[in-house]
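Colleague: Next comes the sequence, and after it the predicted model I'd like to discuss.
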Amino acid sequence: MSKKTIVFTGGGSAGHVTPNIAIINELNKNDWEIKYIGSKKGIEKELIKKLEIPYFGISSGKLRRYIDIENVIDLFRVIKGCVDARRVLKKLNPNLLFSKGGFVSVPVIIAASSLKIPIFIHESDMTPGLANKISQRFATKIFTSFEEARNHFPKSKTTVIGSPIRKELLNGSKEQGIEFLNFNSFKPIITIMGGSLGAKKINETVRNSLNELTKNYQIVHLCGKGNIDGSLLGRQSYAQFEYVHEELADIIAASSMIITRGGSNAIFEFLALNKPMLIIPLTKNQSRGDQILNAKSFEEKGFAMMLEEENLTDNSLLNALETLTRNREMFITTMKKSNQSKALDVLITEINKIK
């Protein structure tokens, strides 16, 4: 029996790529040929190349909700992206296109629709981004992380499943994490991550508070590309990295708590791992406000605490961590009842139904 072909798309940030990677890692390679279409220079290219999957770069423009002269230029980039994507898809002739959103996905989805290729999309946030708002009309099936997101899509083709979790994250070793970090097993470990690009305000506040933080905790600081502070290298109870790949599962396994942005994929992963979170979402000045909605939803369900960046100070950070530590077991008990880690299995089953 000949293999079926699946093409993945999605990019612009790690959040639009890691769920695709989770699915790719679980697909049976004897049944599926796997390809990826992304932008020519986006983070998705770097992440997918590590998997040694054929990657096709296309032209992509940014989608903006406001008036800007760049919109005109980017419209032509999107049109060129449609032409690029259609040429690639005609050659690959896939059985299915799976999209995780981001600007680059729109021309790929439009091209796939014109070629009558079935299209699955997954929306991570409570409200859809502009890419998925445009893409929904072309989709065969739509999957969402949040129940609340269902209201923004056609009910007949939308299913709420949660967010696909990378299976390798579930198999981390606490002992190997502690050894890798050169930490001890006595003081609790907090992992701080501000996304693939880091987070300036979070980074500054953490470093300003280090003297107090390291009295009670050991700190793993994933500070983003170009954000290592040389003056803090070798500091006791503090380990900083731009980004970690293979060691992440072990680091999370060793962590008692997480400080994170409000990106849906990340917070669903920590939920599946029962790691109490302090969520510091991107502000409305930095985003469309989706992370704030995600964080509020998790706080209301008892999975996390939220601290808005506008209220982030050395004191508010320390106070929030003290409260999180005090109520840690309560958060873990609530998280264990959530049963929100089945999304990956659902998606694999749905993908395998494709003829």
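Modeller: Alright, I've got the coordinates. Residues are numbered from 1 along each chain as shown.
Colleague: can we go C-alpha only for contacts and neighbour counts from here?
Modeller: OK.
Colleague: quick one: the strands in the stretch 151-300 of the chain?
Modeller: For the stretch 151-300 of the chain, the strands defined by DSSP state E, counting those that start in this stretch occupy 158-160, 189-193, 218-222, 238-241, 257-260, 277-279.
Colleague: Most tightly packed of the ones you listed?
Modeller: The highest average neighbour count among these, using mean count of other C-alpha atoms under 10 Å, belongs to strand 277-279 at a mean of 28.
Colleague: centre of the chain versus that strand, how much separation?
Modeller: For strand 277-279, the separation from the chain centroid amounts to 15 Å (computed by C-alpha atoms, centre = their mean, to the nearest Å).
Colleague: Please apply the same query to stretch 70-79.
Modeller: Counting by C-alpha atoms, centre = their mean, stretch 70-79 comes out at 26 Å from the chain centroid.
Colleague: List the buried residues for that stretch?
Modeller: The neighbour-count check on stretch 70-79 (16 or more other C-alpha atoms under 10 Å) flags 71, 74, 77, 78, 79 as buried.
Colleague: now for the longest helix anywhere in the chain, which elements pack on it?
Modeller: The longest helix of the chain (DSSP state H) is helix 70-92. Counting contacts by 3 or more C-alpha pairs under 8 Å, 6 or more residues apart in numbering; DSSP states H and E, helix 70-92 is packed against strand 55-58, helix 105-114.
Colleague: Kindly reformat the buried residues of stretch 70-79 as TSV containing distance to residue 166.
Modeller: Shown next, in TSV, are those (distance: C-alpha to C-alpha, whole Å):
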residue	distance to residue 166
71	35
74	33
77	32
78	31
79	33
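Colleague: and here's the other structure:
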Amino acid sequence: MRVLLTGGGTGGHTYPLIAVSQQLKLISQQNNLPLELFYLGVDGSSQKGLSSIGAKPYFIFSLKLRRYFSIKTIWDFIKAPFGFCQILFWLYSLMPDVIFSKGGPASFFVVLAGWFYRIPVIIHESDTVAGLNNRLSARFAKKVFIAFDGAKSYFPLKKTITVGNPLRQGIFQIDQASTHSLFKIQAATPVLLIAGGSQGAQFINEKIKPILMELSQKYQVIHICGQDNYEAYQGQISQEKGLNLTSYHLYGSLDESQMSAAYAIANLVVARSGAGTIFELAYLAKPAILIPLPDAAGDHQKINAYDYSQNGAAVVLEQPNLTENILLQRITALLDDPQRLILMAQAAKQFAKPEAALKIAQEILQYAT
């Protein structure tokens, strides 16, 4: 049984591929089924996780489908025939039983080549606004899985199923007893987690810095600023007067188990509103302040955030109107209101769909066996 994974570019594409692969491996082991996993797509740091779960990578030219004209578009047209020939070659060499696509750079061309070879294709769309690669891929797919009901309008209804966003197994495996010691957190103090996603969030870092003194005096703060921002940000905050360094914990990034522990210990999370983040917050029942990335494709983060917050699970603060004082006021208002945090946690749990990865894996296996 040979399964080929494609998609990627950011953690939002890659993490669901990892989650579904973990379920495929678990099911194949339980049923004594042979399984080979391959990844065909563009190279990038977020693809390293796929190698760690046994997916052998094969890299191709980045063939980006743009919604706008750019000088890079000309180069993309030049690369396209060579990139598509690469894909045809690798698919012919590997000849998988099924292709699972998450969208992102070059994924449509892999799906198109798979259709040419009559290989069944299954795709998943994480956001409320479907990406261009997935919209084009849907006509060639046997099944289209989506995370949000709002994305149904982009796909044929007969083959579209809402399952949520696949979550990696590490999110489900939390050692509650060790979380406080891992971050050196005082158990009686409310914990604020600030997370900018797989690529960090420069804007959030800038808005948090002026209010760190107030936050660190009242709460324990775990701040994930992004690996590329870490050294510069560490240097900047070391000069901040009044910052309580015993309460402020700065990290460039966290691995899967550390991130799970940070979620577990947090009373409130400040984050972007990518689909992966939203469904992790929902599964772990974490109240949140969501700050959508304003230049996300199709403004999908904003739509994701408002969709998720409808039942009270989160507060949405839009970046163009956000000031340091507004952010501080919203954080303190929530952390100082335990009853509202309880209601937000209950609303988040109602939104959760923890079996997404399992359902997709089961469907893939139906076509692969």
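Modeller: Sure, I can see it. Given the structure is predicted, the values throughout are model-derived calculations rather than measurements.
Colleague: So after superposing, what's the score?
Modeller: With the length set by TM-score structural alignment, normalised by the length of the first structure, the two chains reach a TM-score of 0.94; 350 aligned residues with a C-alpha RMSD of 1.7 Å.
Colleague: ok so, going back, the longest helix of the first structure vs the second structure - mean distance after superposition?
Modeller: Helix 70-92 of the first structure, aligned to the second structure and superposed, deviates on average by 1.7 Å (mean C-alpha distance after the TM-score superposition for the first structure).
Colleague: which residues sit against that helix?
Modeller: The contact list for helix 70-92 of the first structure (C-alpha atoms under 8 Å, 6 or more residues apart in numbering) reads 5, 37, 56, 58-64, 104, 106-108, 110-112, 115.
Colleague: Show me which of these are buried.
Modeller: 5, 37, 56, 58-63, 104, 106-108, 110-112.
Colleague: okay if I get the helices and strands packed on helix 70-92 of the first structure as CSV plus distance to residue 290 of the first structure?
Modeller: Below are these laid out as CSV (distance: least, C-alpha to C-alpha, whole Å):
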stretch, distance to residue 290 of the first structure
strand 55-58, 27
helix 105-114, 19
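Colleague: which one of the ones you listed lies closest to residue 128 of the first structure?
Modeller: helix 105-114 (13.3 Å; C-alpha to C-alpha).
Colleague: now the closest one: which residue numbers in the second structure?
Modeller: Using TM-score structural alignment, the residues of the second structure aligned to helix 105-114 of the first structure are 107-116.
Colleague: so how far is the matching stretch off the chain centroid?
Modeller: So, by C-alpha atoms, centre = their mean, the centroid of stretch 107-116 of the second structure is 23 Å from its chain's centroid.
Colleague: Next, count neighbours for residue 162 of the first structure.
Modeller: By other C-alpha atoms under 10 Å, 25 other residues sit near residue 162 of the first structure.
Colleague: Aligned against the second structure, show me the partner of it.
Modeller: Match for residue 162 of the first structure (TM-score structural alignment): residue 164.
Colleague: Which positions in the second structure sit opposite the longest helix of the first structure in the alignment?
Modeller: Counting by TM-score structural alignment, helix 70-92 of the first structure sits on residues 72-94 of the second structure.
Colleague: Could you do stretch 138-150 of the first structure as well?
Modeller: Mapped onto the second structure using TM-score structural alignment, stretch 138-150 of the first structure covers residues 140-152.
Colleague: ok, and what's touching that stretch?
Modeller: Contacts for stretch 140-152 of the second structure (C-alpha under 8 Å, 6+ apart): 111-112, 115, 120-130, 138, 155, 159-165, 275, 360.
Colleague: For that stretch, buried residues please.
Modeller: Neighbour-count burial for stretch 140-152 of the second structure, counted by 16+ other C-alpha under 10 Å, picks out 140, 141, 143, 144, 145, 146, 147, 148, 150, 151, 152.
Colleague: now it: how far from the chain's centre is it?
Modeller: Worked out by C-alpha atoms, centre = their mean, stretch 140-152 of the second structure lies 17 Å from the chain centre.
Colleague: start to end distance for it?
Modeller: 16 Å (C-alpha to C-alpha, to the nearest Å).
Colleague: same deal with stretch 258-274 of the first structure?
Modeller: Span of stretch 258-274 of the first structure from end to end, C-alpha to C-alpha: 10 Å.
Colleague: try stretch 163-180 of the first structure
Modeller: End to end - C-alpha to C-alpha - stretch 163-180 of the first structure spans 28 Å.
Colleague: Which residue range of the first structure does stretch 45-53 of the second structure align onto?
Modeller: Alignment of stretch 45-53 of the second structure against the first structure: residues 43-51, by TM-score structural alignment.
Colleague: contacting residues for residue 162 of the first structure?
Modeller: By C-alpha under 8 Å, 6+ apart, the neighbours of residue 162 of the first structure are 124, 144, 145, 146, 268, 340, 341, 342, 343.
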